[in-house]
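**Student:** Okay, here's the prediction I keep looking at, along with the sequence it came from:
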Amino acid sequence: MNLTDALLDSWDRQCRILTAVASRITPENQGAKPSDDGWDLLTQLAHIHKVRWEFLRNVAPDLAEGIDDGYAGGWEEPVVDLETAKSNLDKTAAAVREAVRRGLENGIEQFGWYDNPVLFLQHMIWHEGWHVGLIFLALRRAGQEPPQEWEEEKVWSEWRIEVWEG
């Protein structure tokens, strides 16, 4: 596997993790928050999408075209329902992947606000990992924390090849 394929694979893995975590969010628990003053679960998903969309507009505007940002007038109020939020994540996942692929294959050094496409990708993965942690915390506070076996299968096994024995 070459470096470009390995980096894109890391993004695909991150997206599978986020999709799995998002599947734990339902209409019944979407209002759960990681803290009393935190964002609810629906807003966490909408925010991840909005960040992808905003940064795509900077690094590959053509890939952001036709994708709704999911918010009403800025960053304060998501206007999407849960299924739309999940669908939006699929759209921006593909667009971020394509932007990074293009940047790497074309040898682009300056990549929007980033020194290179790899730093853009790392920022996206780090940002989403932060929000996945907040989502898990909100689920825990709502009494719906995923079991360790689920986390191992759906999250940690995406990053490593060892078999977890529990």
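**Tutor:** All right, it came through fine.

**Student:** C-alpha only now, for contacts and for neighbours.
**Tutor:** Noted.

**Student:** which stretch of helix or strand covers the spatially most central residue of the chain?
**Tutor:** Ranked by distance to the mean C-alpha position of the chain (C-alpha atoms, centre = their mean), the top residue is Glu128 at 4.5 Å. Using DSSP states H and E, Glu128 falls within helix 117-141.

**Student:** Counting neighbours, which bits of that helix end up buried?
**Tutor:** 117-118, 120-121, 124-125, 128, 131-132, 134-139 (16 or more other C-alpha atoms under 10 Å).

**Student:** now, among these, which is nearest to Trp150?
**Tutor:** Phe136 (12.1 Å; C-alpha to C-alpha).

**Student:** Take this one as well and set it beside the first:
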Amino acid sequence: MPEAPDQSLLDALLDSWDRNNTILVNLLHAIPPSGLEARATPTSHTVSEMFTHLHHERMVSVLEEAPEFAGEVPSQEWVFEPDPHRIAGMLNESAGRVRDAVRGRVEAGRALDLHYDHPILLVQLLIFHESYHHGQIKLALKLSGRPISDDEAGPLTWDVWRKRQGHG
């Protein structure tokens, strides 16, 4: 662990984490009616269950890696939640806990407790993991006849990544 973190790099990393969460919540709010029930195959998890899994994974990761930033971990991992606003609240809470854990550990010059050579690797793993499920969610919606068009998805996803800070 470096002794003095480069604050601008840490800020850029945490901004990418915030953007990732914004994209995930945007996707959630773009899901058409009954889309939370969609599955890619009859034995696949529902779209709702994938979102609650992401929240659970974040909360478990913080508990294992930086417990001083942990909150209450849901007792179950793959839970069907019918209320998109409740799911959004869960995702925003867990995103904040990950953000605080990574910032806190980097600024303190402390490694995480269990895995990873550096705290920023947790953010990178979670972005990778969530991108994987983002694709699964879009595929489940498409296969169930409830697709989100590229015209609709673009501003909610790619445009969030491309937006320059301070440029509206």
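**Tutor:** Perfect, thanks for sending it. Predicted model, so just to flag it, every value in this text is computed and none were measured.

**Student:** Structure 2: which residue goes with the residue nearest to the centre of structure 1?
**Tutor:** Residue pairing (TM-score structural alignment): Glu128 of structure 1 is matched to Glu130 of structure 2.

**Student:** and the gap between Pro147 of structure 1 and Ala64 of structure 1?
**Tutor:** 36 Å (C-alpha to C-alpha, to the nearest Å).

**Student:** between those two, which one's more packed in?
**Tutor:** Just comparing Pro147 of structure 1 and Ala64: by other C-alpha atoms under 10 Å the higher neighbour count belongs to Ala64, 22 against 8.

**Student:** Map the more buried one onto structure 2.
**Tutor:** Using TM-score structural alignment, the partner of Ala64 of structure 1 in structure 2 is Ala70.

**Student:** Now do the same contact list for its match.
**Tutor:** Met59, Val62, Leu63, Arg97 (C-alpha atoms under 8 Å, 6 or more residues apart in numbering).

**Student:** change it to 6 Å
**Tutor:** The contact partners of Ala70 of structure 2, taken as C-alpha atoms under 6 Å, 6 or more residues apart in numbering, are Val62, Leu63.

**Student:** next one: Glu65 of structure 2
**Tutor:** Taking C-alpha under 6 Å, 6+ apart, one finds Leu112, Asp113, Leu114 in contact with Glu65 of structure 2.

**Student:** Now list the buried members of these.
**Tutor:** Judged by 16+ other C-alpha under 10 Å, buried ones among these: Leu112.

**Student:** Please render the contacts of Glu65 of structure 2 as TSV that adds secondary structure and distance to Asp83 of structure 2 to the earlier fields.
**Tutor:** Rendered in TSV, the data for those read as follows (DSSP: H, G, I helix; E, B strand; the rest coil; distance: C-alpha to C-alpha, whole Å):
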residue	secondary structure	distance to Asp83 of structure 2
Leu112	coil	33
Asp113	coil	34
Leu114	coil	34
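
**Student:** Can I get the contacts of Glu65 of structure 2 in JSON lines including distance to Asp11 of structure 2?
**Tutor:** Shown next, in JSON lines, are the contacts of Glu65 of structure 2 (distance: C-alpha to C-alpha, whole Å):
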{"residue": "Leu112", "distance to Asp11 of structure 2": "19"}
{"residue": "Asp113", "distance to Asp11 of structure 2": "22"}
{"residue": "Leu114", "distance to Asp11 of structure 2": "24"}
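
**Student:** What segments of structure 2 are strands?
**Tutor:** Along structure 2, no segments are classed as strands by DSSP state E.
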